[in-house]
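[1] Sequence and predicted structure below; questions after.
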Amino acid sequence: MEERAAGAAVGIRVGSPTGRWVILTTVLGSSMAMLDSTVINVALPRIGEDLGTDLAALQWTVNAYMLTLAGLILLGGALGDRFGRRRVFVVGVVWFALASLLCGIAPDAAVLIAARALQGIGGALLTPGSLALIQASFHPDDRARAVGLWSGFGGVGAAVGPFVGGWLVDGPGWRWVFLINLPVAAVCVPVALRHVPESRDPHAHGRFDVLGAALGAFALALVTYALIAAPGRGASPAVIGSAVGGVLLGAAFVQVERRRADPMLPPSVFASRQFTAVNIVTLCVYAALGGYFFLSAIQLQVVAGYSALGAGTALLPTTVLMLLFSARSGELGQRIGPRIPLTVGPVIAATGMLLMLRVGPGSNTVSGYLTDVLPAVAVLGVGLVTLVAPLTATVLASVDTARAGLASGINNAAARAAGLIAVAALPLLAGMGPEAYRDAGEFASTFRRAMPMCAGLLVLGALIAYATVRTPPKGVRDTARPECTVNCGVIAPPLETAPQGAHRAQGQ
């Protein structure tokens, strides 16, 4: 029965009613996770005011979600391959919706943070499954078009996310940033169960690297706690113990992955120097972006005087530029190779971040936006357009086809982990106190110290790319899939799957 379902799925056409339902439900599901990654930043000042929290709680509101998502996203993809992509996707959507409800009714910061961690688990189940369902369901002749539609509609959702989030925060309240997921899930789940065929990887097995996933997640959690707690507690035993514990668990994670027969993160994939180099560049780029978006949304509201809606709208040009021009950037990267885009793009993005230093009191007027904010977000957008699509294509081209899904998952998880650490570390490095976001003057001074750090990370990424990334042979560049380059990867590079028929089991 499973084989008949998988076989039927291969024949779905984009123009058929079933094809349109498949695209709708996968776009809705992935948009839930994407929106809650992008809109939360504009809601942070209002959350802090309403719940009476300090800066550390706001950091955890962002990082609790990123922590579980980054730690479990590879495991989530493997579960879908083994137990059914539709089944795991639906479980993820339901889980995400219930966690969103808990976020929306949270009476205090502790409950909100716990609910955000639960949201990340749901995101780890549904995010890999949305594109995997597209790849597994459509006829080979229509697969590229289906992926392009999924990517394009998802990009629109990411682009308007901060705008919608700001509108909700200023209107019905910040809780609706989470509660909006409930009607989306109410549409997504029945459509998936009725119209999306089930599919599995016939080569996948039931052995999952749960130990590796747990070690990785707990290592990140302990390091994150140490970085966030340090400004308030200093070099206390709890802070030092967490930092040391995180490092030890990280070392244990590496040893476990080296010795397991079926590791979540096979060390052999890093035998490709190109793959390793691009992931180091990814760490630099997305650490900078994670810190930038976290701090800029607060700067615009607390210092410049924007409303939540105004702050979300002010940041919109960055994602709009990515939506409009990422495909062309991917095509250019195919022609000239990745080295130039991955060197030039981060430098341009760093320039945009430095231009954000102009944002301050008075920047919330029309003239202030045109002279202070718009040049910064536009230049940043140009830099991201230049680098994100070639980065994704280079990740896929640096490993064999059978490992494309694994390589993309590693790259996506690395980006999210980098953003997680940046949100935890930047306030500490910039000297932000626990109540900094309540004081415009204090936050502005620390923001001026933080933005050059973010720009420096981008420049470091550019230097690493220039020194290590090599242009693959033209025949290899031509195999990149241009339909996957339409994206708004401001939180993480777009998640790809292996082409249909390629084996993507853990450790394979």
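    Here it is on my side, so go on.
[2] CA atoms for contacts and neighbours, from now on please.
    OK.
[3] Count the residues that sit near Trp21.
    By the criterion of other Cα atoms under 10 Å, Trp21 has 18 neighbours.
[4] Apologies, that question was intended for Pro17.
    Neighbour count for Pro17, taken as other Cα under 10 Å: 11.
[5] contacting residues for it?
    If you count contacts by Cα atoms under 8 Å, 6 or more residues apart in numbering, Pro17 has none.
[6] From Val147, how far off is Val10?
    Using Cα to Cα, to the nearest Å, one gets 14 Å for the distance from Val10 to Val147.
[7] meant to ask about Gly360
    Here Gly360 is placed at a distance of 41 Å from Val147 (Cα to Cα).
[8] And Leu222, by the same measure?
    37 Å.
[9] now swap in His139 and tell me
    12 Å.
[10] Compare those two (neighbour count), which wins?
    Neighbour count, other Cα under 10 Å: between His139 and Val147, Val147 has more, with 22 against 19.
[11] Just the element for that one, please.
    Here Val147, judged by DSSP states H and E, is contained in helix 140-170.
[12] same for that helix, what does it pack against?
    Under the contact criterion of 3 or more Cα pairs under 8 Å, 6 or more residues apart in numbering; DSSP states H and E, helix 140-170 touches helix 17-38, helix 40-51, helix 109-137, helix 176-179, helix 308-314, helix 316-336.
[13] neighbouring contacts of the next helix or strand along the chain from the shortest one?
    Put plainly, it is helix 176-179. Toward the C-terminal end, the helix or strand that comes next after helix 176-179 (DSSP H and E) is helix 181-195. Residues from elsewhere that reach helix 181-195 (Cα under 8 Å, 6+ apart): 18, 21-22, 24-26, 28-29, 32, 86, 90, 93-94, 97-98, 100-101.
[14] then this one, side by side with the first:
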Amino acid sequence: MTTSPPAEGTVGAYPKRWLALALLGTAQFMLILDVTVVAIALPQMEVDLALSREALTWVVAAYTVAFGGLMLLGGRSADLFGAKPIVYTGLLVFIAGSLAAGLAETGSVLLTGRVAQGVGAAMLSPSALSVVVRLFDGDERNRALGIWSALGGGGASVGVLLGGLISAGPGWPWVFFVNVPVGAVVFIGLLRVLPALPPQPGARTRLDVFGAVLVTGATGLAIYALTIAGEIGWTAPRTLIFFGIAVVLYLLFGWWQKTTRSPLMNLSLLGRRPVFSGVFVLGIATALMVAVFFLGTFYFQQFAGYGPLITGLLFLPIALATMAGAQIAGRLVGRLGARRLGAIGMIVGAVGLLIPAVWATTTTTTIGISFGALGIGMLFVVASATALVNVAPEEAGIASGLLSTFHEVGASVGVATVSSIAVVSLAGGGDEGFKQAFLAAAIGALVATAIATIAIPGRQHGETPASDITTP
């Protein structure tokens, strides 16, 4: 007999909610891990599959573009059809994509597998987060989001460590093969504990596939423009043309959302201050995190001369710092407020990234990135707690999808941008390109600090904690 999920607003009605969180968190951990697990294996892939620098960037970006671009469609699907079938479908597609990528013998097959992984992740991630938001309330929701954020942020860091261990052992295909047994265990577990969460009343009745195609195409072209900018220049006609087409597609997406009967998302949702500031913080945090992972793995291996195993071990303190930052923020966000904690996280992140920009050695780079990761880990909790403050039940899926979209778009922008800035160092030209890229990331964090401080709503006297607010 299946236990019913909690009614909206009740706490603790579903006894298996923490087990469900553990399984869903493991799935999310696996999805985020796959953003960075390939980073440390890129040099091996480059040799085995004869990949160019542009293709190497797309090994990361193909996953994150599909993941981020289709996330809104996945979130809306959870609202329309219920989260449970979307979770299952997304997990199965992700497993299939992982198997295809591991078996790849050419770059085109590898990228196809990565796209399939991204499609599965786009269905699984927002629907899983929607389940978490509906199963928990009050202080329990803050703790659950803290755990969720720690798993997500830690997954990115552990991905580099795991990538090093696997690359030094069975080889790069196993960074994908490992998802198959883990995914199967999670799937079986979810079949037993995931509650039946029916579609929310008030959700629209059709999927906006055309809108999803527009936003995915715009994102892909924008990332492609960032990727080639390092090769041919930021003001080259080809770069500007692709940027221009991306902008046109984004504008067309906005127009379509206002005119179609069943839009992918209500644009006014992004116009709400808490949602906008939350997704902005998450996008910046993810861009910084993935950027330093990309830079770090190439710095340690290509410039410092370490093998994949040592490089992976050097990322262990970074993983621990990221998870520690998320856990600290989960406990402090209720006391300090999201605005103050967000500013602290941004500043800590900027200071950490500035260290390797000024003084780049193995020791200083590891210490700097680890310190920066502590602040970045805080930002994941700040973003989730801010963006999900006051959304209606029927918007839980799309709001989660919007948040997760900016997570993956931030990852794509981060890796493409620093890849372009550090192109000289990536081609074997010393460490100056790495320093410039770290400096750009630090400056970006400082600029984001000012924007986030203004954008994140302040706490009002007598304000109800975020997780206890109900939308009228």
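    Perfect, thanks for sending it. Predicted model only: the values in this text are computed from it and were never measured.
[15] Tell me how they score on TM after superposing.
    Taking TM-score structural alignment, normalised by the length of the second structure as the basis, the two superposed chains have a TM-score of 0.86; 467 aligned residues with a Cα RMSD of 3.4 Å.
[16] hmm, back to that, with the second structure overlaid, how far apart is the helix holding Val147 of the first structure on average?
    For helix 140-170 of the first structure, the mean deviation from the second structure after alignment is 5.1 Å (mean Cα distance after the TM-score superposition for the first structure).
[17] how far out from the middle of the chain is that helix?
    From the chain centre to the centre of helix 140-170 of the first structure is a distance of 14 Å (Cα atoms, centre = their mean, to the nearest Å).
[18] Name the residues of it that are buried.
    140, 142-169 (16 or more other Cα atoms under 10 Å).
[19] Over to stretch 74-94 of the second structure?
    By neighbour count on 16+ other Cα under 10 Å, the buried set for stretch 74-94 of the second structure is 74-88, 90-94.
[20] now for the helix or strand in which Phe443 of the first structure is found, which elements pack on it?
    Following DSSP H and E, one finds Phe443 of the first structure within helix 440-468. Using 3+ Cα pairs under 8 Å, 6+ apart, the elements in contact with helix 440-468 of the first structure are helix 273-298, helix 339-355, helix 404-430.
[21] buried sites along it?
    Buried residues in helix 440-468 of the first structure, counting neighbours by 16+ other Cα under 10 Å, are found at 440, 442-444, 446-466.
[22] what residues are up against the closest residue to Gly152 of the second structure other than its chain neighbours?
    Spatially, and ignoring its direct neighbours in sequence, Gly152 of the second structure is nearest to Phe29 (5.3 Å; Cα to Cα, 6 or more residues apart in numbering). Applying Cα under 8 Å, 6+ apart, one finds that Phe29 of the second structure lies in contact with Leu151, Gly152, Gly154, Gly155.
[23] Of those residues, which are reproduced in the first structure?
    Comparing the contacts of Phe29 of the second structure with the first structure on both residues aligned by TM-score structural alignment, their matches' Cα atoms under 8 Å, the contacts found in both are Gly152, Gly155.
[24] Tell me the one among the contacts of Phe29 of the second structure nearest to Gln200 of the second structure.
    Set against Gln200 of the second structure, the nearest of these by Cα to Cα is Gly152 (26.1 Å).
[25] Who are the contact partners of the closest one?
    Residues counted as contacts of Gly152 of the second structure (Cα under 8 Å, 6+ apart) are Gln28, Phe29, Ile32, Leu33.
[26] Go again with 7 Å.
    Gly152 of the second structure makes contact with Gln28, Phe29, Ile32 under the criterion Cα atoms under 7 Å, 6 or more residues apart in numbering.
[27] cool, Val39 of the first structure as well?
    By Cα under 7 Å, 6+ apart, the neighbours of Val39 of the first structure are Gly161, Pro162, Gly165.
[28] How much space separates the residue nearest to the last one when sequence neighbours are not counted from Ser31 of the first structure?
    Spelled out, that is Gly165 of the first structure. Closest residue to Gly165 of the first structure apart from its sequence neighbours, by Cα to Cα, 6+ apart: Val39 at 5.0 Å. Val39 of the first structure sits 11 Å away from Ser31 of the first structure, taking Cα to Cα as the criterion.
[29] Kindly report the same for Pro128 of the first structure.
    Distance from Pro128 of the first structure to Ser31 of the first structure, by Cα to Cα: 12 Å.
[30] What about the corresponding residue of the first structure for Gly183 of the second structure, how many residues nearby?
    Using TM-score structural alignment, the equivalent of Gly183 of the second structure in the first structure is Ala185. When counting by other Cα under 10 Å, one arrives at 22 neighbours for Ala185 of the first structure.
[31] again, but for the one 5 residues further on
    Applying the criterion other Cα under 10 Å, we find 13 residues in the vicinity of Pro190 of the first structure.
[32] Same question for Ala422 of the second structure.
    21.
[33] what's the answer for the one 5 residues further on, then?
    Summarising burial for Ala427 of the second structure: neighbours were counted as other Cα under 10 Å, giving 11.
[34] State the distance from it to Val93 of the second structure.
    Following Cα to Cα, the distance that separates Ala427 of the second structure from Val93 of the second structure is 35 Å.
[35] re the thing from before, which of the contacts of Val39 of the first structure sits closest to Leu58 of the first structure?
    Using Cα to Cα, Gly165 is the member of the contacts of Val39 of the first structure that lies nearest Leu58 of the first structure, at 16.2 Å.
[36] The counterpart of that closest one in the second structure: what's it in contact with?
    Residue correspondence to the second structure (TM-score structural alignment): Gly165 of the first structure is matched to Gly163. With contact set as Cα under 7 Å, 6+ apart, Gly163 of the second structure has these partners: Val37, Val38, Ile40, Ala41, Val175, Gly312.
[37] In ChimeraX, how would I select the buried members of those?
    The ChimeraX selection below is limited to those of these classed as buried (16+ other Cα under 10 Å):
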select :37,38,40,41,175,312
